[in-house]
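Enquirer: Generate a structure from the sequence data that follows.
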Amino acid sequence: MDTGDNSWQLQKFQDWLEANGATLVKLELRECGQHGNGVYARETIRDNEQYANIPSDLIITSAVCRKELKDVLSADLSGRALLCAFLIHQRFVCTESFWKPYIDILPQTFHTPLHFTTQELLLLHGTPMEYAVEDRRSELCAEHKRVQEAVDSKADEMRKVLDFDNYLWAATVVSSRAFTKALLNVGREDISDTKKDNLNQGNTGAKASVLLPLLDMMNHRPQARITWLVDSDSGSISFVAGSDVTAGSEVANNYGAKSNEELLLGYGFCASSNPLNCYHIKL
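Expert: Next up, the predicted model:
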């Protein structure tokens, strides 16, 4: 995911996190080449050590989206559609909001097949991915139309920027970064457990979804072990290492049991030597 040269934006984002109650003492945010941005260990993180905490005020929930869009929507939205409307409004309309440091570090371009050129799409001809792309595009077109209809007729600025290209950008942010809201209802969750893939990152579709600044910056490593703790009183989320991470190494997340087809469609990359890779055949 291409984010451009944005080291100053990453520093501003980290300052924003810490100013609003997040703790990430042993972490460093930086660009990591073709992978966009990443999270790295400033100091060695030990197995079972808590290394970051995000307060509930920095979690983008449906309630947050509805509050920010109260003067924009004339009909209710939910799931991915609501998050997409929020993201477009924050990026293009409400450009000086509380969430700006987070919005500024999001990728502006993606490399999922939904963003392929005509020539690139020809490479998928006859494959299951070709049909998956067609189905996803059709689904997003219908969803985009529903969002357009939900925007108040007087919200001129929002209506001007609510074209399909911007909606596709927002939908890809959601598919590659959002988590299902079920995450907030557990006390301690080991997200390396592939049996609990419904809690993991990406492709949340119509489910109730949340965006988690910082956690959604961690890149994927198959079978990486990371545990999160949800404080039942404050709603904050803490990250706990499932193994040692040496100083200077990348701190990875685990997006769940996903084949390279799923990773390419939802995130725009494939994992080399993916132990969970498989090939789907449409009969």
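
Enquirer: can we go C-alpha only for contacts and neighbour counts from here?
Expert: OK.

Enquirer: Nearest residue to the middle of this structure?
Expert: Nearest to the mean C-alpha position of the chain, counting by CA atoms, centre = their mean, stands residue 177 at 1.0 Å.

Enquirer: my guess is that residue meets residue 216, correct?
Expert: Yes: using CA atoms under 8 Å, residue 177 is in contact with residue 216, at 5.2 Å.

Enquirer: Same question for residue 63, what's its three-state structure.
Expert: Three-state assignment for residue 63 (DSSP: H, G, I helix; E, B strand; the rest coil): helix.

Enquirer: One more, please, to line up against the first structure:
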Amino acid sequence: MVSAFAFSRRTITTILIITKILGRGTADGGQKNETCPSDEEKIARFDGWIKSHNLPVNKLQVRSIPGYRMGTVAQQPIRQGELYISVPEALLIGPERYQSGTPFDRLLGLVQQNSTADLSRILDSKSLLIIFILLEKHMIPDSLWRPYFDLLPQNLTMPMFFTHQQLLALQGSEVADAGREERRRARATYQGVREHVFRARRDLFPRRRFTQAEWLWASGLYDSRVIQLNRHTGRGNVPTFIPLIDMVNCRESHDQTFITFNPETRTAEMRADADFAVGE
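Expert: Below is the predicted model of the structure:
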């Protein structure tokens, strides 16, 4: 499966370099279909991807929902407190993707050789995850998470993405101030990463892929989807993207219905906060 944009010869060369560093193969010889898939096609691909990984427990499916683009519904009746979704650690995107000794860490080592800054001082966990996601999205045609990335919303509605006119309409409110501040911080972070990471190895981070707009998009996803999950590594809660679970629209309580990590099965689990009938 390949992404929906055409690759230039230079970009293909870059992809080959990155996939070799990350230990991946490329897609089947290049671009197959440059048309943008519909939401229904994206859902079908994501559903096939989820099924291919044989989740220990999965009583959900993704559907198009009028007014909400898409969301999850119950495939079978679910009782309050029941375990209804369990996502294997192999599908999670968290610190294990950039920790010492990983392919991504080795790639950053190449960047460090050309950078004038100490990357360990300027790249926090959020920046590292954003870089990882943008690399996987733009530079790895057969990324493990391709169906997940394709399903993510491209237009976010958080305050940091409000237009100037929308912010003016909210002038004086905490929402407007928060939106401006979030955008200011995200832009400042991008400027630092662009200067010390992207510009240090433009062959690995092409300018037209690693833009400020893409950085803000990934930053927005992080702020709205990342779950602080205790992975039982001794580091407490760590920021983690959990495909499918991050699409569930329900309350997270402080009893047995919150998201947890099962160290025995190595899965992220979620229990129901209420009873749900099929289709709810």
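
Enquirer: which part of structure 2 lines up with stretch 140-147 of structure 1?
Expert: Counting by TM-score structural alignment, stretch 140-147 of structure 1 pairs with residues 186-193 of structure 2.

Enquirer: what about the matching stretch, how far off from structure 1?
Expert: Mean deviation of stretch 186-193 of structure 2 relative to structure 1 after superposition (mean CA distance after the TM-score superposition for structure 1): 1.6 Å.

Enquirer: Tell me how far that stretch lies from the chain's centre.
Expert: 18 Å (CA atoms, centre = their mean, to the nearest Å).

Enquirer: next one: stretch 92-103 of structure 2
Expert: 14 Å.

Enquirer: Just the buried positions in that stretch, please.
Expert: 92-95, 97-98, 103 (16 or more other CA atoms under 10 Å).

Enquirer: Dump those residues to CSV, plus distance to residue 167 of structure 2.
Expert: Formatted as CSV, these follow (distance: CA to CA, whole Å):
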residue, distance to residue 167 of structure 2
92, 35
93, 33
94, 33
95, 35
97, 36
98, 36
103, 42
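
Enquirer: What segments of the stretch 101-250 of structure 2 are helices?
Expert: Using DSSP state H, counting those that start in this stretch, the helices of the stretch 101-250 of structure 2 run over 103-114, 119-122, 125-139, 146-151, 164-169, 174-193, 212-225.

Enquirer: possible to save those as a markdown table with distance to residue 50 of structure 2?
Expert: Shown next, in a markdown table, are those (distance: least, CA to CA, whole Å):
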| stretch | distance to residue 50 of structure 2 |
| --- | --- |
| helix 103-114 | 24 |
| helix 119-122 | 34 |
| helix 125-139 | 18 |
| helix 146-151 | 9 |
| helix 164-169 | 38 |
| helix 174-193 | 32 |
| helix 212-225 | 18 |
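
Enquirer: quick one, which of these is nearest to residue 239 of structure 2?
Expert: Smallest distance to residue 239 of structure 2 across the helices of the stretch 101-250 of structure 2 (CA to CA): 7.8 Å, for helix 125-139.

Enquirer: Next, work out how far apart the equivalent of residue 247 of structure 1 over in structure 2 and residue 146 of structure 2 are.
Expert: Alignment note (TM-score structural alignment): residue 247 of structure 1 maps to residue 278 of structure 2. According to CA to CA, to the nearest Å, residue 278 of structure 2 and residue 146 of structure 2 sit 28 Å apart.

Enquirer: Look at the two and report which has more neighbours.
Expert: Set side by side, residue 278 of structure 2 and residue 146 show more neighbours around residue 146, with 20 against 12, by other CA atoms under 10 Å.
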